[in-house]
Each structure stands twice: as structure tokens, then as C-alpha cells.
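# Please find the sequence and the predicted model below.
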Amino acid sequence: MKKALFLFIILPILLFADEYKKVTLQLNWLNQFQFAGYYVAKEKGFYKDVGLDVDIKEYTFNTDLVNSIKTKKADFAIGRSSLLIEKAKGEDVVALGAIFQESPLMLLVRKDSHIVSVRDLKDKKIMITPDAAFSASLLAMLSANGLNKNDFTIQRHSFKLDDLISRNTDAMASYLSNEPINLDEKEIKYKIFKPKDYGFDFYSDILFTSNSFIINNPKITKDFYEASIKGWKYAFEHKAETAEIIYKKYNSQNKSYIHLIKEGEILEKLAYANNTDIGDISNKKLQSIFNVFKLFGLVKNDIDIDSFIYDENPHKTMNLEISPAKQKLFFIILFFIIIVFLIVLFILKKNKQLKEQLQTVIDATDDFILYKDNKFRYLGCNKSFEKFVGKKKPEIIGKNDFELFSKEYAKLFRKRDMEAINLNSIQINHECVIYENKKIILQSKVIPFKYKKTKKEGILAICRDITELHEAHEKLKKEAYHDELTNIFNRKAFNERIEEKFDLYYRYKNEFCIAMYDIDDFKYINDTFGHDIGDRVLIDMTKYIKQHIRKTDFIFRVGGEEFVILFPKTLLEEALVVIEKIRVDVSNMNLVENKKVTISIGITQVRENDTPASIYERIDKLMYVSKHEGKNRTSKD
């Protein structure tokens, strides 16, 4: 009997223990927002949803990331673009996805150092890691600006920001998501030099494993990758909650809550850089990175880039936030434009008369059309571009952007041109410029092309004003979450925010209060004084209430004259003081001539076992209690 009872108790436990497959993820640095997506996937149960029990290992200074995969101490790890070097050495590494499309690595200088360009680093001290693979993008940036290793002094990196502050070094290799935040907190002004601005665009934080692991565990690999990406998207959509998770459970560096949020804001931009999605890897971009490693002698043999990329990676190179129908139309138009202008360029070399006729055709378009040689000097353009520059074609031909535009615009245009040449692919960018004394958004398509008998590679650019399309998109985005009349959040926004508050409440017991108010006799106001007066009452009252609640509180219009106020991290008695003052102040406002306008309110605090539906139903009933008991009063529960 005892044995049977033992098996009855123990057997389900053993079965449950085997339910989740244990896997290990090795990080490449200490815990911080840099790895937020993995923490979130673990804490929110995304890994468990696909049957995985994930152990996240923090980096130690003797950790060899590739070897940890090779020796099976870890199933997955986080690496850098230098994994391509390991691949070239014959190591079995496969990149599942690149979390940061743009590397946070850059050079940091004090603003009062009078170093305003990369060239100014000549004869200066630069604190940089001796790892050539890690610092290749920085060295490439210096080299592209005419500096070789003999032109500056390389100091071994101390990883102490005080060395820059106290001027023990002139420039320091740093991360966008770390040192600049610390300087901001110390109110020390600084300047940064990013390799990407000079055409050297590296990936960072590449999630990788081995091909042998993928072959033996295809489902685990796919499930882990997808759950991790889901975690990253959630982390960036809920940065405050994510920062709180890291602050409480993964804060080995003792970073402040605010510092973690700032890290998240910076890293989000890097994750979605170049209009791509989190995790996407481009084989063309990897080839460009590999070419930089070859330039510095870090690799000799070529590799099959495609075999380095996980088969399930989307391989996306562009993500346009427009409808599928418009995307299809866009690509048809883009294809047509490319064909037309390749034909134009071919015919221009053959026949002067046809050249003049075709020039008339391209002059007829409002798009800016231009083409440059391999040194980015202008070979030709159309009338619209002449108007944009403010010069005639003879004054443009043979010049470069730095001779025609402000330094800001010149750097912007040079950056996009270099990307097209380095990646040898069409680059699509969105650029904000001033044209005819107003700010417009240009969508530029930069196309590498061969010209003349030398077959040197220049660029063809077609720029279109998409300001109206962009504004329409932003307007639709705003309308989705805002009430058009009062310009506050709407019911949809309330539904999402209340879900967040409940999630924080059940995880961390973050108390909150919620109040609903309704304008008394609003139908009478509309019927007697007209809808224009009714609308004015809604606008003026909302404006007043919004000014008299905290910035951390939220106000929503959930119905015609019904509104909800959400008080985060607030107890009932505290919220009641605020809401009662609002009720009294509203009754004393002169919103309608010869008519006193009042509101009836219901207010409550979140309770154990509450749901968004139950708390909403409770404040709705409390508000109607106030109505039935004479109006212009507050009912609490």
C-alpha cells in the first residue's frame, strides 16, 4: 500500500519534470537591458509555452562563447559579427538572428576636447580593445578618414569611464547604451563617432548555435528562436515593465531603474534600424562585414555566407509599413523606374539627340533624379534636383555633396551612397529635408550602376516627396488610440493599458485605482444649447482635468460623455482626494452660460482576483449609484 501511494505521488512529479526540455543560453556580457528579450521570454513564460526550460548564463571573463557551443556547455550563445571569422576558421557556427541591426559600438569623446571630426583624432590617444575582430569597424572608420595605426596612439581599454572624464584618454571605444547615459547623468557633454555613419554597418548580439545542434534538434531550435524574438518584441513594447524585471531579478551591475529604461530606448532604435525587423539577417550585409575583416587580414579564405545563416531566418532586407496592395504597386513602380533609367543611361552614351529628348522626359517629373561617379561627384541630374539645390546643372556637375549642401545634409547623403556601394544593392532610405522653406520627407532609392568603358561603379538616385503619405500614416496611427474631439486616449488605448496594469499588479502587487465619471444631464445640454456647446463642454472639461492629474495618470474617453481616469501605484484614499477636488472644481466652472455642469463619479481600487472586466463593471455601477443618489457626487468601493 505504501509503495503504491509513493508511486501515485512521485510518478506525476517525474512526468511533469520531463515535460520541459532544458536548454542553456550563454550571454556575452553581464546582465543588462542588452539581453532583455531573453529575460522576458523566460519570465513571461514564452519559453515554457513551447516546452523549454531555459537557463540563462551570465558572462564571465574566462568564457569562450564558440567553445561553449562546441563543448555543449551551452546550446545557444550571443556573439558578434566576428563569428564570421570563426566560420572562416572552420568552426561549426550558425547565426539564428541578429538582435541589433546596428552595432552600439562607437568612439566617444568629450565635447570640450575640440575633436569635431574623425580626422581630428590624429596624434590623439584612443582607448580601444586589443581584439582586432571586435574593433574592426572602428579601425575601418579611422582608415576611411585617412588615419592609419601610426597616426594615433592605441591605449589598452580600462573599461573605466573616468579615464575619459579625467582626460587620461582622448577617445574611448564605448557602447551607445551605456557610457553616454552615464555622461548624461553627470551632465558632461560628449560627441560620438559611429562606424555606420561612414559606411561600416555591423550587426551586434547575434544569437547563434551549431549546425549539428540544429540537425539534431530542429524543433527546439525553431521554438527557442521564435520565443526569443517574441520576448524581444514584448520587451520593447513594454520597456517599463521589462526594466522592472531586470532591476529586480537580473541586476548584477546594480543599475538604476531609470538607467535600464534609457538603455531600452536606445537599444530599441538599434534593433529596428534600417527598417528591418528584430532578428533579420542580410547575406549582402554579412558579405560587406566579411570584406572588412579581409581588409584587415583577419580572414583569408572566402566562406559560403548562406550556410552561416539559419534557414528559418526571414532574410528580410526591407520592411515597409504600408498595405500589401501598396507594397506591390511600390515594387512595380520601382522596377519600372530602374528599367527606364538603365535604358536612359545606356542611350545617353549613344546618341546626343536622344539624350536631349530623354533629359526632357526626366525633367518633367517632380522626383529628384541624379547620378554620381565612383568618387560621388555629380554626373547629371534633372530640373527638380536643380531647384532643390538652388543651382543650375553646370554648377552642380563635377561637385560633391560637401560642396553643394550643409555639412548635415552632405553627411546624410554620403552615408546612404556608401551603403549602396559597399552592399552593392539598392538602398531605400527616408530623409527629412527642407525644400521650398518647408520640411518634407524624401524616400530615396539609391542604385549602384556601372558607367563609361572603365566600368567604374557610381550611383543613381531617385528621391520622391512622401510627406503626405507619411503624415497620413502618422494620423492613422494617432487616430487608432486617440479620441478625435478631446485629443485624449480612447477606449482601445484603455483596454491595452488596463491589461498592462493588471499584469504588473499580479506580478509585483503594484496597486492602482480607477475612476469613471459621466457628465450629468449631458443630453439636456446638447438638446438645449446645441451640439457645438456640448462639444465645447467635453473639450474644456477634459483639458482642465488633464492639467490637474499627475503626468503618470491616464485619462480616457470610453463613451459619449463617459470618461475613465487610471491612477497607477495609488491607494483609494489618495485617489479619492484628487477625484473629489476635480468634481468640486468642475461644478464651479462656467462651462455653459446660466447652466451648472456637474459630474457623477465611481471610484475603486484593484482587488485580489479582479479582472479588467470586473473592475470596469464595478466602477460603472458605482458611477450609476452616484447618478441615482442625486448626481454631482462620488461613490467609492
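All right, it came through fine. Because the structure is a prediction, the values reported are computed rather than measured.
# only C-alpha atoms for contact and neighbour calcs from this point on.
OK.
# Can you list the helices and strands that the lengthiest strand in the chain packs against?
Determined from DSSP state E, the single longest strand within the chain is strand 438-451. Packing partners of strand 438-451 (3 or more C-alpha pairs under 8 Å, 6 or more residues apart in numbering; DSSP states H and E): helix 407-423, strand 427-435, strand 456-465, helix 467-481.
# what's the distance between that strand and the middle of its chain?
23 Å (C-alpha atoms, centre = their mean, to the nearest Å).
# JSON lines for the helices and strands packed on strand 438-451, including distance to Gln32 and mean neighbour count?
Formatted as JSON lines, the helices and strands packed on strand 438-451 follow (distance: least, C-alpha to C-alpha, whole Å; neighbours: other C-alpha atoms under 10 Å):
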{"stretch": "helix 407-423", "distance to Gln32": "31", "mean neighbour count": "18"}
{"stretch": "strand 427-435", "distance to Gln32": "31", "mean neighbour count": "15"}
{"stretch": "strand 456-465", "distance to Gln32": "40", "mean neighbour count": "21"}
{"stretch": "helix 467-481", "distance to Gln32": "31", "mean neighbour count": "13"}
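# Now render these as a markdown table, adding distance to Ala273.
Converted to a markdown table, these look like this (distance: least, C-alpha to C-alpha, whole Å):
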| stretch | distance to Ala273 |
| --- | --- |
| helix 407-423 | 14 |
| strand 427-435 | 11 |
| strand 456-465 | 20 |
| helix 467-481 | 18 |
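# So which bits of the longest strand of the chain are buried?
Neighbour-count burial for strand 438-451, counted by 16 or more other C-alpha atoms under 10 Å, picks out Ile440, Ile441, Leu442, Gln443, Ser444, Lys445, Val446, Ile447, Pro448, Phe449, Lys450, Tyr451.
# here's the one I want to compare it with:
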Amino acid sequence: MGTALLLLRPDAAPVRAPTASAAGTVKLLLDGQYGARFAGELSASRQGYFSSRIEVAAQPEDPEFVQTIARQHAIGVTSGQKFLLASWRGAPVTAFAASFLDTSVAIFTLESSGLRRPADLVGKRVGYRRASEGDVVFDAMMAQLGLPRSQITKVPDRDSFEALRGGQVDAIIAAIDEQPDPSSSTFTKLNVIKPQDYGIHVPGLVYFASNALVHEQPSMIADVLQGLIRGWQFTYADYARSVPVLAGAGPARLNSERLKFELQQLRPLVLPTGGRIGDYDESRWRTLRDILLFAKLGEEDVPLAQTVNYQFLRDVYRRSPDLAAPGAWSEEK
């Protein structure tokens, strides 16, 4: 398991005074590889939207990612599921916003199969990963629709598009941004079933920090949140500007066309119609709690009120109402 570091400083001094303490740099750790999923974080760093000294680091495949954030008194971004389960197990962390306001999980079938709705999957083979976010969300969707999960054959570790194209399964559960783009040699026309279309709304990727950092440096959390919002605005304002910045943000240059395709898939999760960047709501957290309990993945030993903070979002949008204004970034370019 490696950690790639990306320490980025703005070219010009920001107008706002730094809010970091004399302790120096605070880490913002990403639970995954550099890419479209973390475009807001990378844009904020590259464009100098953080007034505090923030060190962005990709830390993929850390099985104790949430605990790592707590130990290092850092800020992190991971799935709502990982965050909530870790907090139930005692990790001293607090969520303060979300990058994906909805889950990125989707169910894919071949267009030629005619499988277009959840009901069509009854009696079929579905590739998945055990105890993953996709597994939990899929089961919750089928249960909510009253469909017989016992009549679906779930095939573990067959959740790749290769398995779907090869006929090993009839459907797969995967992230919306993992699908092949039209320019790919492996592109196949697909049907996409989104849990959101069937009433399942849970936080996708969430921003959180160690309780110590939240309590000792709340002004830094607020500063980072404002920078993240501006980072996502920059990302979606104009792909011609943002994609080249993002393509060169990591240790290895990313493919610009693929990056743009993934950003297009993820946009509705970052900014749903009528929503504000980062601004999760309590109902999504309650739904996530309920489906995790339904899946018997944990016990709610720590109530949501102690692990999820809404005040940072309220304060940032109250102090800077321009952040919520539907400017040029509201239209995809």
C-alpha cells in the first residue's frame, strides 16, 4: 500500500488570511487513486483555493482509512458507508460535507439483453463484491421495491465489464464512472439502472475529519470546505480549463478524454438538480444508517447526531452566498 503525496501551493497569496495553526500542514487524504472522483480536491489545491496549508495525498487500498484520518488528526474523503461503519466502531471522526451527494453505484446490463428495470433482474445472475457499497445499496433497492432477492443469483467477484460482456453474468454492480467510454476498444452499449431512480438516496463520498481537528481548528475545516466547493465549481465551469489541470495533477498524467467522460458521469452526484455542492441532508444519512442495519453490517453504537455535522455547511453558505449561485459552472461545457 503506497501513499502518493501532492503538496500544492497557490502561485499568488490568497486574499483571506490563513486559518491554520502554527502546527503547520494538515493532510487531506483521498481514499483512492488520483482521478475524476477527486477533481474538486485536486482543483482546489492546484488553483490555490485553500488559504490554509493543505497537503493532498492519495492513499488507496487502506482498509483502515477512517481510523488513519483519526490517528493523523487529518481530513479525509471516503464513502459514506465506510465512514459510518468506522464511526460505529469507535473511530473519533466527524463528517462535515459530501462530494457525492448520492451513491455512485449503478447496475449495468448489456443493451441487447433487454434488462432495463430492477424487476427484470429477478431470476438473473448479478456480479458483485461482498459487503461493498454496491452490494448493500442493491439489496436495499430490491427490498424497497418488494422484489424477491432470493430469486437473484449473486455471483461474487464477477463485477467487471469483461464478465458482463463475456456472458458470465447478466448484470454487474459497479460505479457509474467505471463504465467504458465510447472511444474505448471495449465499448459496448449498456443499460444503466440507478438506485436513485428507485428511491435510494444515500451519501456517496463524504468529507470528514478527526474530532480533534474539528474541535481545535474549526476555522480550518470551514476554510477547507469553502476551497472544496470552489474546486468543484472550477471543475465543472469549463472542461477546456479544468481537464488539463486535472490531467497533470497526479504522479502519472491522466488521459484527458477519459477524465472528461468520468467527470460527465459524476456531475449529477456532485450537483444534483436543485442541490448545492457538498450539502448533504439528514434524510440521506438516515437512509444509509437503515440500509447498513438491514444488511447487518454493524450496530448503531454512536448516533448520527454525534458523527455528522451540518453547521459547517450552513455557515459557509451563509457567509459566502455566491458559492450557491448558479453561475457558469451550472451548465456543462
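Received the coordinates, thanks. Quantities reported herein were computed from a predicted structural model and do not represent experimental measurements.
# about what we covered before: now the longest strand of the first structure against strand 456-465, angle please.
Comparing the axes of strand 438-451 of the first structure and strand 456-465 via axes from the mean of the first three to the mean of the last three C-alpha atoms, to 10 degrees yields an angle of 150 degrees.
# List the contacts of strand 438-451 of the first structure.
With contacts defined as C-alpha atoms under 8 Å, 6 or more residues apart in numbering, strand 438-451 of the first structure is touched by 373, 416-417, 420-421, 424-434, 456-467, 470.
# Where in the second structure does that strand fall?
With TM-score structural alignment applied, strand 438-451 of the first structure matches no range in the second structure.
# nearest to Lys3 of the first structure, of the helices and strands packed on strand 438-451 of the first structure?
helix 467-481 (61.2 Å; C-alpha to C-alpha).
# list the helices and strands that closest one packs on?
Helix 467-481 of the first structure is packed against strand 438-451, helix 491-508, with contacts defined by 3+ C-alpha pairs under 8 Å, 6+ apart.
# Tabulate those (JSON lines), appending distance to Ile10 of the first structure.
Output for those, formatted as JSON lines (distance: least, C-alpha to C-alpha, whole Å):
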{"stretch": "strand 438-451", "distance to Ile10 of the first structure": "64"}
{"stretch": "helix 491-508", "distance to Ile10 of the first structure": "30"}
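# Nearest to Lys393 of the first structure, out of the ones you listed?
Here strand 438-451 is closest among these (C-alpha to C-alpha), at 19.2 Å.
# In the stretch 1-150 of the first structure, what residue spans correspond to strands?
For the stretch 1-150 of the first structure, applying DSSP state E, counting those that start in this stretch gives strands covering 21-26, 52-57, 76-79, 94-100, 105-110, 125-128.
# Contact partners for Leu147 of the second structure?
Counting by C-alpha under 8 Å, 6+ apart, Leu147 of the second structure has contacts Ala119, Val122.
# Ile200 of the second structure versus that one, what's the distance?
15 Å (C-alpha to C-alpha, to the nearest Å).
# repeat for Ala175 of the second structure
Relative to Ile200 of the second structure, and taking C-alpha to C-alpha, Ala175 of the second structure is found at 15 Å.
# and what of Gln264 of the second structure?
21 Å.
# and the biggest helix by length in the first structure, which stretch of the second structure?
Scanning the first structure for the longest helix, with DSSP state H as the assignment, gives helix 324-350. Aligned using TM-score structural alignment, helix 324-350 of the first structure spans no residues in the second structure.
# which ones are touching the nearest residue to Ile291 of the second structure once chain neighbours are set aside?
Distance criterion C-alpha to C-alpha, 6 or more residues apart in numbering; nearest residue to Ile291 of the second structure, sequence neighbours excluded, is Ala140 at 6.1 Å. By C-alpha under 8 Å, 6+ apart, the residues touching Ala140 of the second structure are Ile200, Ile291, Phe294.
# repeat that with 10 Å
134, 146, 149, 195, 199-200, 287-288, 290-292, 294-295 (C-alpha atoms under 10 Å, 6 or more residues apart in numbering).
# Now list the buried members of these.
Here, 16+ other C-alpha under 10 Å leaves Gly134, Arg149, Pro195, Ile200, Thr287, Leu288, Ile291, Leu292 buried among these.
# Would you mind putting these into CSV with secondary structure and distance to Met220 of the second structure alongside?
Listed next are these as CSV, based on DSSP: H, G, I helix; E, B strand; the rest coil; distance: C-alpha to C-alpha, whole Å:
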residue, secondary structure, distance to Met220 of the second structure
Gly134, helix, 33
Arg149, helix, 46
Pro195, helix, 35
Ile200, coil, 33
Thr287, helix, 29
Leu288, helix, 28
Ile291, helix, 33
Leu292, helix, 31
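# Including distance to Leu269 of the second structure, could those go into CSV?
Below are these laid out as CSV (distance: C-alpha to C-alpha, whole Å):
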residue, distance to Leu269 of the second structure
Gly134, 15
Arg149, 27
Pro195, 12
Ile200, 13
Thr287, 17
Leu288, 16
Ile291, 19
Leu292, 21
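# out of those residues, who's nearest Phe96 of the second structure?
For these, the nearest to Phe96 of the second structure is Leu288 (15.9 Å; C-alpha to C-alpha).
# so how far is Ala295 of the second structure from the residue nearest to Ile291 of the second structure?
8 Å.
# what do you get for Thr235 of the second structure?
35 Å.
# do the same with Ala39 of the second structure
Ala39 of the second structure sits 31 Å away from Ala295 of the second structure, going by C-alpha to C-alpha.
# Could you measure from Cys381 of the first structure over to Lys450 of the first structure?
17 Å.
# Checking my notes, Leu293 of the second structure in a strand, right?
No - residue state for Leu293 of the second structure (DSSP: H, G, I helix; E, B strand; the rest coil) corresponds to helix; a strand is not indicated.
# and the residue lying closest to it once chain neighbours are set aside, what does it touch?
Among residues not flanking Leu293 of the second structure along the chain, Glu299 sits closest, at 6.6 Å (C-alpha to C-alpha, 6+ apart). By C-alpha under 10 Å, 6+ apart, the contact list for Glu299 of the second structure reads Leu85, Trp88, Arg89, Arg289, Leu292, Leu293.
# With Ala57 of the second structure instead?
Ala57 of the second structure touches 3-7, 27-34, 42, 76, 250, counting by C-alpha under 10 Å, 6+ apart.
# for stretch 203-218 of the second structure, how far is the first residue from the last?
Start-to-end, stretch 203-218 of the second structure (C-alpha to C-alpha) is 22 Å.
# Pull out the buried positions in that stretch.
Pro203, Gly204, Leu205, Val206, Tyr207, Phe208, Ala209, Ser210, Asn211, Ala212, Leu213, Val214.
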